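> the amino acid sequence is not available; the structure is as follows:
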C-alpha cells in the first residue's frame, strides 16, 4: 500500500484509533484479510464470515508484525474501529488509487476477463512494476483489496472488473478511475442479475463511460455490441479484432494443433505471434492485450515476444496436462457460460489425441429461462464437432444429452446425477491416450477435474 500513518488511515475510513498513541505508526505493507498472509508493516482487515471471524486472529497477526487491525468490534490489540469493514477498505483503496501515479487499466467482458488480464499483466510487467488482480478478485472485496496492493513504485495497475447487474462497474471504477478501459465481449451470462443480453451490454458499457477524454477505450470490433460502445465514451477509441477491420488485428491465422499463430498488426507495426495458450478464443484475448500495450507505448516486437511466451497463470482455465494414466486433461472447470463452453469444445476437437475425445460438462448457471435451449445447443455442437463421448453432470444438464440423441451422430451422451457418479463412469470408460475436457460453472465439475489430475505427470507447454 502507499505508506501512511494510522492517523491517516483512521481519517480516511472515518474510524477511531483504539489508542491515540498509535497515530504515528506507519503502514508500509499491504492490507490483508487472510491472517495467514499478514507480515510486518501490514494492516489486517478483520471480516466476519459465516464460519470464521477475523477478529479472533487479531493477536496472531499482531505477533506476525501487523501494524493494526481494522475491526468492527473489540480486539485486544492495536485497532482502527469502523462500522463497516468493506466500506472502510473501499475508502482506503480510493485514496491509494488517487495518490498513486500508476496507469490504471480495467478489463471487463462476459468471458475471457481473467485470461486477458493475465496477458495484460505480463505485458505491463515487461515494462515496469505492476500490480494485477489475483485469480478473479474482481468484486466488491477483491477489487479494493487489489488496489491497496499498490506501492509507490507501481507503474501499472491491471484490474479485472466484474458485474452481476447495472451499476456494479460504475461502483468499481469510482474506486479506481481507469486510464484505459477494455471491453472484450457481451454474451449470455449472469441473467439472474442482468435479465437480458441488452442489459448486459448496458452494464459492460459502464467501463468506457467511466473514462475521461484523456483516456483510451479498447473495444472489440468483432462484437457488435462492444463496437457500439464507441458512442458511449469521450475517450480515444482503439479497436481490435480479426474478423472485422480493426486498428489492432491478426492475419495469417494458423492453428498449431489447437494453439494459434498469427501476424499481429498495430498502428506501430507488425510482428509474428505464436501463442502457447490453447484455444482460438485466446487470439482475441491477445489482441485486446496488444491494444493496451500499444496504448502504453510498448514496442510491437516486445509485445509479440511476451504474448508468445505467456503461459497460463490462473487455475482451472484451459489447463492442459497429461496425468499418470497417460490421459490428456483439459481442465477448464473454473466457470462456464455458452460462449466459453463452445470455445472449450472447439479446443477439445482441435487438440491432437491418439484416443477418444471425451467431455465432462456441468451446468452453466444463471441462464434463467434460456437454460434449456443453451444446454441443448451445447449438445448439438458437441455432436457436430464429433466429440466421441459427452458426460453431462448434474441437474439441468439433461438437455445436452437429449440434443446429442436428436442429432443422431456417433457421439455418445450420458447423463449422471452428480460428480461422484461421473467419476465412476470416467474410471470405467477413459483409457490411456484419451483426451478429456472438464467444464462447468464453478464447483460443479471441480471434483472430476481433481480426480483426473490425480498424480499429475507433466504440464503441456
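Now that the structure is in, tell me what you want to look at. Predicted model only: the values in this text are computed from it and were never measured. Numbering: from 1, shown residues only.
> rest of the way, CA atoms for contacts and neighbours
Fine.
> just give me how far the helix or strand harbouring residue 290 sits from the chain centre.
If you go by DSSP states H and E, residue 290 is part of helix 281-296. For helix 281-296, the separation from the chain centroid amounts to 15 Å (computed by Cα atoms, centre = their mean, to the nearest Å).
> what are the buried residues along that helix?
281-295 (16 or more other Cα atoms under 10 Å).
> farthest pair in these?
Within the buried residues of helix 281-296, 281 and 295 form the most distant pair, 22.1 Å apart (Cα to Cα).
> show me where the stretch 101-250 of the chain has its strands.
103-108, 130-132, 156-160, 180-183, 216-220, 236-241, 248-256 (DSSP state E, counting those that start in this stretch).
> got the contact list for the helix holding residue 290?
If you take Cα atoms under 8 Å, 6 or more residues apart in numbering as the criterion, helix 281-296 is touched by 112, 115-117, 119-120, 123-124, 180, 182, 184, 216, 218-220, 238-242, 248-250, 260, 264, 266-268, 275, 299-300, 303, 307, 343.
> what are the ranges of the helices in the stretch 251-400 of the chain?
281-296, 300-309, 338-350, 371-384, 398-407 (DSSP state H, counting those that start in this stretch).
> put together CSV for those helices, with distance to residue 430 on each row.
Below are those laid out as CSV (distance: least, Cα to Cα, whole Å):
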stretch, distance to residue 430
helix 281-296, 27
helix 300-309, 32
helix 338-350, 15
helix 371-384, 18
helix 398-407, 19
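> residue 442: which of these is closest?
helix 338-350 (12.7 Å).
> that closest one - contacts with which helices or strands?
Other helices and strands packing on helix 338-350, by 3 or more Cα pairs under 8 Å, 6 or more residues apart in numbering; DSSP states H and E, are strand 357-361, helix 371-384, strand 435-439.
> and those, which is most packed in?
A comparison of those by mean neighbour count, using mean count of other Cα atoms under 10 Å, puts strand 435-439 on top with a mean of 28.
> which residues touch it?
Contacts of strand 435-439 (Cα under 8 Å, 6+ apart): 327-336, 341, 344-345, 348, 353, 355-362, 445, 448-449.
> beyond that strand, next helix or strand please.
Heading C-terminal from strand 435-439 (DSSP H and E), you reach helix 446-453.
> what's that following helix packed up against?
strand 328-332, helix 419-429.
> what's the longest one packed up against?
For helix 419-429, the elements it packs on are strand 389-393, helix 446-453, judged by 3+ Cα pairs under 8 Å, 6+ apart.
> any idea of the angle the shortest one forms with strand 357-361?
Right, strand 389-393. 10 degrees (axes from the mean of the first three to the mean of the last three Cα atoms, to 10 degrees).
> next up, a second structure to put side by side with the first:
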C-alpha cells in the first residue's frame, strides 16, 4: 500500500473519523481478516453471514492496527475508527485512491485485468509468473476477484509495483464495470464466454455482455486481448478504445499469438508451437497439466510479449510454472492402506465447460509406463445453471461416460436435496452410455470408500475430483492431502 495517514483515508472513503490513540498515524496495509493484522494495518470490519468483523475491532489494536474502517462506531476501542455507511463500498474507494496515488508516483505502472467464464485464476497465476520477471507484480491469492477480494489485493500495490494483475469475476450485469471503476485496466483479457452462472444471467449473450464490461472499462487507448476462437468474444473488438490483440488455436480471426501442433505428454502437460507477431516459432511445454490450459497460456503469453518479453523467455517461464492456486488440476499421489492412486484435484469450482475440460484431462492421462490407467471421475454438482440445470448435468454425465472412463462416481448430499438431485442427474446421464461403472453416493465418506476400493484393486488408478465448492469435494481433497 502507498502509505496514507488515517485522516487521508477518512477523506478518501468519505468517512467520519473517530480519533483514537494515533489519529495521525500512517497506514501501511489494509486487511479484513483480524489474523492478518500487523503493525500499521487498517482493519476493515465487514459483516458476514457467520462472522461480523466489528466483533474484532476492540482487540486488533493490540496486534498493531492503527485504525479500523467500520459501519458503526464500536465502543471500548482504543484505535481510530473511520465510520462509513458501507465498509465494502468504502473499501473499493480506498483501493481506487491507492491506485491513483501509485499512478502519480514515478515509474511505469500498468493494470492488467482479466475475465472469462473459465480459466481466470489459472491465467492469472501464469500471467503473474510471467510479469514478475519484468517487474514487481501484485496478483490475488486464489480467486480474489469480487468487490472485496479485488480491492484488498489492490491495496497491496505500493510505490515499487510495476504490474497489478486483476482477476475480475461477475455473477450479475454491472459487477465487472464496478471493478473497472476501482481498477481501470491498461490491458484487458477476455478468455471465454461459457455457461458459468447461467442461472444468474439467463443466457450466454447476457454473460457475454457482462464480460464485455472489462473492455469498455479500459483506460483510453487501452489494449484488449481477446480469444479469437470464441464467437461470443470476437464482437467485443468493436468496443475496444484502442488496439486489439488476438490469441487462439484456429487462426480464423488472424490471431497475433497462435498455438499449433498441440499434443500432450503422459502427464497431460500440453506441448505446442507458439507463433508470435514477429514471426517467432517457439516450442512450449507447459509445467501445469491440462490441454485446456493452452488457451490460458496463450492469453498470458500475448500480454507478456506485448510488454517486451521474448518468446523464448515466455516458453521458459511457462515450463517452470508448476504450481497454481489450490484445487486446480493439482497432481499428487495418495496412499491409504492398500490403496495408492494419482489424484487430479480440480475441485475448486465447476461449470459445464470446466467440467468437460477436466474430464478430457482425465481421459488423456497416461501411466508412467505408457499404459492406460484405471480412470475414475469423482464428480459433484454444478451450481447457478438455472432452469436447465438437470439437463446440463445429465449432458456432462453422458459426456464423461462417452470418453470411455472406467468408473464415474457422483456425490450428492443427505443434507441438501438439491445437491443430491444434481448428482443423480449426472449419474443418470452417465448411465445412458453402456460399459461404464456408475455410482451415485450421498457423502464424500462413501465416495472415499469406493475410490479406495477401486484403487486397491487397480494398481494404476487416477482419480479426478471436480465439482462446485458446495459439493464438498475440496474437503475430500484436503483430507487426502493430509495423509
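All right, it came through fine. Everything numeric in this text was worked out from a predicted model, so none of it was measured.
> returning to what we had before: ok, average deviation of the helix holding residue 290 of structure 1 from structure 2?
For helix 281-296 of structure 1, the mean distance to aligned residues of structure 2 following superposition is 0.7 Å (mean Cα distance after the TM-score superposition for structure 1).
> counterpart of that helix in structure 2, which residues?
In the comparison with structure 2, helix 281-296 of structure 1 aligns to the range 292-307 (TM-score structural alignment).
> next one: stretch 220-227 of structure 1
With TM-score structural alignment as the criterion, stretch 220-227 of structure 1 aligns to 227-234.
> so for the matching stretch, first residue to last residue, what's the gap.
7 Å (Cα to Cα, to the nearest Å).
> and for stretch 141-158 of structure 2?
17 Å.
> how far away is residue 160 of structure 1 from residue 46 of structure 1?
24 Å.
> with neighbour numbers in mind, choose between the two.
residue 160 (28 against 24; other Cα atoms under 10 Å).
> got the contact list for the more buried one?
Residues 106-108, 113-114, 117, 133, 136-138, 143 are the ones in contact with residue 160 of structure 1 under the rule Cα under 8 Å, 6+ apart.
> next: residue 362 of structure 2.
So residue 362 of structure 2 contacts 344, 375, 377, 462-464 (Cα under 8 Å, 6+ apart).
> counterpart of it in structure 1?
Match for residue 362 of structure 2 (TM-score structural alignment): residue 348.
> out of the helices and strands packed on helix 338-350 of structure 1, which gets nearest to residue 11 of structure 1?
strand 435-439 (46.6 Å).
> residues in structure 2 aligned with that closest one?
Against structure 2, strand 435-439 of structure 1 falls on residues 462-466 (TM-score structural alignment).
> could you tell me where stretch 171-181 of structure 1 falls in structure 2?
Using TM-score structural alignment, stretch 171-181 of structure 1 corresponds to residues 178-188 of structure 2.
> list the buried residues in stretch 26-39 of structure 2.
So for stretch 26-39 of structure 2, counting by 16+ other Cα under 10 Å, buried means 26-32, 34, 37-38.
> how about stretch 92-102 of structure 1?
92-97, 100-102.
> can you put the buried residues of stretch 26-39 of structure 2 in TSV and add distance to residue 73 of structure 2 and secondary structure?
TSV is the format used below for the buried residues of stretch 26-39 of structure 2 (distance: Cα to Cα, whole Å; DSSP: H, G, I helix; E, B strand; the rest coil):
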residue	distance to residue 73 of structure 2	secondary structure
26	21	strand
27	19	strand
28	22	coil
29	21	strand
30	19	strand
31	18	strand
32	17	coil
34	17	helix
37	19	coil
38	22	coil
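> can you find the partner of residue 84 of structure 1 in structure 2?
Match for residue 84 of structure 1 (TM-score structural alignment): residue 86.
> surely its match meets residue 71?
Yes: using Cα atoms under 8 Å, residue 86 of structure 2 and residue 71 qualify as a contacting pair, with a distance of 5.7 Å.
> neighbour count winner among these two?
More neighbours surround residue 71 than the other of residue 86 of structure 2 and residue 71, with 21 against 17 (other Cα under 10 Å).
> that one and residue 381 of structure 2, how far apart?
From residue 71 of structure 2 to residue 381 of structure 2 the distance is 36 Å (Cα to Cα).
> over to residue 226 of structure 2?
For residue 226 of structure 2 relative to residue 381 of structure 2 (Cα to Cα), the value is 30 Å.
> got a list of what residue 275 of structure 2 touches?
Here residue 275 of structure 2 is in contact with 256-260, 281-282 (Cα under 8 Å, 6+ apart).
> wait, I meant residue 6 of structure 2
23-27, 67, 80.
> how does it look with 6 Å?
Residues near residue 6 of structure 2 by Cα atoms under 6 Å, 6 or more residues apart in numbering: 23-24.
> aligned partner of it in structure 1?
Match for residue 6 of structure 2 (TM-score structural alignment): residue 6.
> what about the match of stretch 171-181 of structure 1, start to end distance?
Stretch 178-188 of structure 2: ends 15 Å apart by Cα to Cα.
> ok, and the closest non-adjacent residue to the most centrally placed residue in structure 1?
For structure 1, the residue nearest the mean C-alpha position is residue 114 (2.3 Å; Cα atoms, centre = their mean). The shortest distance from residue 114 of structure 1 to any non-neighbouring residue, by Cα to Cα, 6 or more residues apart in numbering, is to residue 136 (6.3 Å).
> what does that neighbour align to in structure 2?
Mapped onto structure 2 by TM-score structural alignment, residue 136 of structure 1 lines up with residue 143.
> and its match, how many neighbours does it have?
If we define neighbours as other Cα under 10 Å, then residue 143 of structure 2 has 18 of them.
> now do residue 437 of structure 2
16.
> separation between the residue mapped onto residue 402 of structure 2 from structure 1 and residue 227 of structure 1?
With TM-score structural alignment as the criterion, residue 402 of structure 2 lines up with residue 384 in structure 1. Per Cα to Cα, residue 384 of structure 1 is found 30 Å from residue 227 of structure 1.
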